[in-house]
Each structure stands twice: as structure tokens, then as C-alpha cells.
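Novice: After the sequence you'll find the predicted model.
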Amino acid sequence: MTSADLLTDAFDRIRDVVHQAVRDLSPEELAYRVDPHANSIAWLVWHLTRIQDDHVADVAGTEQAWTAAGWADRFALPFPPGDTGYGHSADDVAGVTADADLLLGYHDATHERTVAYVGKLTDEDLPRVVDRRWNPPVTLGVRLVSVVSDDLQHAGQAAFLRGVVDRRSVSGQ
């Protein structure tokens, strides 16, 4: 197995969890928050996809799917196009609403671009420094692992919330 195969597998796993968490939910269920300061499935999936799109486009030297493919216009969120959700307030989280098709469409478009990029990487590519603002500077390999880690954590949170939403539906709450 190559590094490219390993990275592709990791991003495929994120996509699988995202689909399980979002599939067949209504916009109201996707926006459900366990309390006024908690994240929703919609926000978590939008955010993890924005991070993946932003970070992978940056290291690939391409425009993000968010702007290049018109996803920002389709979502019509009350944020600047460069917003990824980092540092969002509770009110900002509440502002992220979408239906399942929109969330999964954007995630799948980003996933497709991501695996096309990582699928071409070699072991020799991974030590390339991509961000000198940190000490030590961040390499391509570290940046991609960071995206995988962040995305898997948020996808797991969305999956947990899916379970809460499903239980609420069954209990009639």
C-alpha cells in the first residue's frame, strides 16, 4: 500500500461516515442541536467539508470547490466565501442550514477533488513544506493527516448526533 492509497482510504472513510450521518434526514433534523450552544449535523458536515476543501485546495494550488463549483451560492450562507466555520459562535452555527442533498453534494464534490489530488502523491511529495507560519513548519504529510484527523472527529460527532436525532424520532420527542 502506498501513501496515496492510505490517504485515499482515510478520505473514503470520512465520506462514508458523513453519508451515514446525513442520509435521509430532513433539514430540521440536520439543524437539531442538543442545546443552544451545540453544533448541528448540518454545521459539522459543512465545516468539516469546508476545512477539507480549503486545506486541500491550498496545498494542491487550486481553487476551492466552494467557489469554483458554485457551492457558496447554492448554500447562500450569511458568511464571507472564505469562511470555514473556524471560531463560529452559537448564532453562526444556527445559521448553517441545508438539506441532505446539498450537504452530500458539496461533500462528494470536495471528496472527488481530494482523492484525485492525494491519489497522485508519492512518498517524496509528503515532506514538502506547505506552511511556514508554524514552528516547525508544516509539511504536506502533516497537513493532510491534520485534515483527516479533524474531519474524522467532526464526522464522528455528526454520527453521534444522528443517533440522538434517530432516538428522538422513535420516542416522539
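Specialist: It's in.
Novice: can we go C-alpha only for contacts and neighbour counts from here?
Specialist: Noted.
Novice: who's in contact with Pro127?
Specialist: Thr139, Leu140, Gly141 (Cα atoms under 8 Å, 6 or more residues apart in numbering).
Novice: mind listing which of those are in strands?
Specialist: Of those, the ones assigned to strands by DSSP state E are Thr139.
Novice: Now do the strands in the protein.
Specialist: 129-131, 138-139.
Novice: For Thr122, which of those is the nearest?
Specialist: Closest to Thr122 of these, according to Cα to Cα: strand 138-139, at 13.6 Å.
Novice: Serialize the contacts of Pro127 to CSV and add fields for neighbour count.
Specialist: Formatted as CSV, the contacts of Pro127 follow (neighbours: other Cα atoms under 10 Å):
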residue, neighbour count
Thr139, 18
Leu140, 19
Gly141, 18
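Novice: what's the closest of the contacts of Pro127 to His55?
Specialist: Leu140 (10.2 Å).
Novice: Glu29 contacts Val165, doesn't it?
Specialist: Yes: using Cα atoms under 8 Å, Glu29 makes contact with Val165 at a distance of 6.5 Å.
Novice: Name the residues of stretch 98-105 that are buried.
Specialist: Within stretch 98-105, the residues scored as buried using 16 or more other Cα atoms under 10 Å are Ala98, Asp99, Ala100, Leu102, Leu103, Leu104.
Novice: The structure to be compared is supplied as follows:
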Amino acid sequence: MKSADLLLDAFGRVREAVHEAVEGLSEDDLTVRVDPDANTIAWLVWHLTRVQDDHIADAFGTEQTWTADGWSGRFGLPFPEDATGFGHSSKQVAAVRASADLLLGYHDAVQARTVEHVGSVTNADLDRVVDTRWTPHVTLGVRLISVVAEGNQHVGQAAYVRGLVERR
């Protein structure tokens, strides 16, 4: 198995879990908060997708799907266009309202762009530095694993909330 195949499998698993957490839920279900300050499924999926979009675009020197394909306008969120959800307040979390189709459409578009870029990654590419703001500098390999880890963490949270929503 090549590195690219391993990475594509990891990103594909995040996509599958996103679909399992979102499909069939109403907008109201997607915005249930199990605590007044808890993250919603809609926010979690939007955030993990924004992070993937932001980090993949940055690592490969391309425009984000969010802006390039008009997803920002479709969501119509009251945030700056470059917002990814890091540091969002409880009020900002509550502002993310979207249908399952919109969330999955955006996630699938980002996944397609991810597959385009990651599918051609070689072992040597993984050592390329993509972010010098950290010590040590962040390589492509580390960045890709960090995006997969963030995606898994947040989609697991979304799946947990879905389980609670379905028990109501």
C-alpha cells in the first residue's frame, strides 16, 4: 500500500462517519444542544469540514472549496469568510444552522478536492514543510494526519450527539 492510499482510506473513513452522523436528520435535530453550551452536530460537521478544506488548500496552495465553489454564500453564516470555527463562542456555535443536504454537499465537495490532492502524494512529499509557524515546522505528513485526527474526533462527537437525539 502506498502512503497516498493509506491517507485516502483515512479521509474516506471520516467521510463515511460524517454521512452516518448526519443523514436523515432534520435541521432541528442537527442543532440540538445536549447542554446550553454544547456543540451541535451541524457545527461539528461544518467545523471539521472547514478545517479539512482550509488545511488541504493551504498545504497544496489552492483556493478553499468554501470560497471557490460558493459554499460560503450557500451557508450564509454571520462569520468572516475565513472562519473555521476555532475559538467559536457558544453563540457562534448556535449560529450554524444547515440542512443535512447542505452539510453533506459541502463535506463531499471538500472530500473530492482532498482526494484530488492527496491521491498523488508520494512518500517524499510527506516531508515537505507546509507551515513554519510552529517549532518544529509542520510537514505535509503531519498536517494530513492532524486533519484526519481532528475529523475523527469531531465526527465521533457528532455521532454521540446523534445517539442522544435519536433517544429523545
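Specialist: Nice, I can see it. Worth saying up front: this structure is predicted, and the values here are computed from it rather than measured.
Novice: Excluding chain neighbours, what is closest to the aligned partner of Glu20 of structure 2 in structure 1?
Specialist: In structure 1, Glu20 of structure 2 lines up with Gln20, judged by TM-score structural alignment. Closest residue to Gln20 of structure 1 apart from its sequence neighbours, by Cα to Cα, 6 or more residues apart in numbering: Ala159 at 7.2 Å.
Novice: How many residues are close by that neighbour?
Specialist: The number of residues packed near Ala159 of structure 1 is 20, by other Cα atoms under 10 Å.
Novice: Pretty sure it sits against Arg15.
Specialist: No: using Cα under 8 Å, Ala159 of structure 1 is not in contact with Arg15, being 11.9 Å away.
Novice: Now for Gly87 of structure 2, how many residues are close by?
Specialist: Using other Cα under 10 Å: Gly87 of structure 2 sits among 9 other residues.
Novice: That one and His47 of structure 2: what is the separation?
Specialist: 11 Å (Cα to Cα, to the nearest Å).
Novice: Also Val148 of structure 2?
Specialist: 13 Å.
Novice: So between those two, which is more surrounded?
Specialist: Applying other Cα under 10 Å to Val148 of structure 2 and His47 shows that His47 carries more neighbours, namely 23 against 18.
Novice: For that one, which residues are in contact?
Specialist: By Cα under 8 Å, 6+ apart, the neighbours of His47 of structure 2 are Thr84, Gly85, Phe86.
Novice: Tell me the one of those residues nearest Asp108 of structure 2?
Specialist: Thr84 (16.8 Å).
Novice: State whether the closest one and Arg50 are indeed in contact, as I suppose.
Specialist: Yes: here Thr84 of structure 2 lies in contact with Arg50, judged by Cα under 8 Å, at a distance of 5.1 Å.
Novice: Who has more neighbours out of these two?
Specialist: Arg50 (23 against 18).
Novice: residue contacts, the alignment partner in structure 1 of that one?
Specialist: Under the alignment (TM-score structural alignment), Arg50 of structure 2 maps onto Arg50 of structure 1. Residues near Arg50 of structure 1 by Cα under 8 Å, 6+ apart: Trp66, Thr84, Gly85.
Novice: now the helices for structure 2?
Specialist: 3-22, 27-30, 41-60, 65-68, 71-75, 90-95, 100-118, 140-167 (DSSP state H).
Novice: what's in contact with the first one?
Specialist: In this structure, residues lying in contact with helix 3-22 of structure 2 by Cα under 8 Å, 6+ apart are 30, 41, 45, 100, 104, 107-108, 111, 115, 118-123, 144, 148, 151-152, 155-156, 158-159, 162.
Novice: And for the fifth one?
Specialist: The set of residues external to helix 71-75 of structure 2 that reach it, using Cα under 8 Å, 6+ apart, is Thr65, Trp66, Glu81, Ala98, Leu102, Tyr106.
Novice: what residue of structure 1 takes the place of the last one?
Specialist: Counting by TM-score structural alignment, Tyr106 of structure 2 lines up with Tyr106 in structure 1.
Novice: Give the burial count for that match, as a bare number.
Specialist: 24.
Novice: How much space separates the nearest residue to it once chain neighbours are set aside from Trp134 of structure 1?
Specialist: Of all residues not flanking Tyr106 of structure 1 in the chain, Trp71 sits nearest, at 6.6 Å (Cα to Cα, 6+ apart). The spacing between Trp71 of structure 1 and Trp134 of structure 1, counted by Cα to Cα, is 30 Å.
Novice: Spatially central residue for structure 2, please.
Specialist: Centroid-nearest residue in structure 2: Thr49, 1.9 Å away (criterion: Cα atoms, centre = their mean).
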